[in-house]
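**Q** Compute the structure for the input listed below.
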Amino acid sequence: MPRMIYDYTKSVLERVSFDPVLFTKELKKAIKNLLPYEVEQLKKWLQFFTNEHPELKQCLSVVS
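**A** Modelled structure (predicted):
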């Protein structure tokens, strides 16, 4: 079940990536709902994802 939540979180973040404010809001919600090791996985995924979407680089400070 937790894996489904992680995958769902990534899909939500991908869908709202057009708006950095909304992306940050969803990212904060995700951090509250994910397990610690999932947050670490999400950080790695965000590094990759923000390389393709540089306008979202500022959102990385939320997970630091």
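
**Q** CA atoms for contacts and neighbours, from now on please.
**A** OK.

**Q** After whatever helix or strand L42 lives in, which helix or strand is next?
**A** Using DSSP states H and E, L42 sits within helix 36-52. Next in sequence after helix 36-52, counting helices and strands by DSSP H and E, comes helix 60-63.

**Q** Let's compare: structure for the following, please.
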Amino acid sequence: MARAMLEYTKTVLSKVSFDTALFCKEVQKALQRLLPYEIEELKVFIESLVQQNPELDQCLIYLEA
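**A** Now for the predicted structure:
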């Protein structure tokens, strides 16, 4: 079940990556829902999205906490 949540989160983040504010909001929600090891995997995924869309880099601040 938890793995499904991680995959769902990745899908949502990919779909909202056009809007920085919405992307940041979804990142915050994901950090509340996912398990610690899933958050580490999500960080790698988000960093790859940021390479494709540099404007999303302002959301990285949420991952450093």
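
**Q** What's the local residue count around the closest residue to I39 of the second structure other than its chain neighbours?
**A** In space, and not counting its chain neighbours, I39 of the second structure is closest to L31: 6.6 Å by C-alpha to C-alpha, 6 or more residues apart in numbering. Neighbour count for L31 of the second structure, taken as other C-alpha atoms under 10 Å: 17.

**Q** L31 of the second structure contacts E41, correct?
**A** No: between L31 of the second structure and E41 there is no contact under C-alpha atoms under 8 Å: 11.5 Å.

**Q** which residues sit against stretch 41-61 of the second structure?
**A** Contacting residues not belonging to stretch 41-61 of the second structure are listed as L6, K10, S14, S17, T20, F23, C24, V27, L63 [C-alpha atoms under 8 Å, 6 or more residues apart in numbering].
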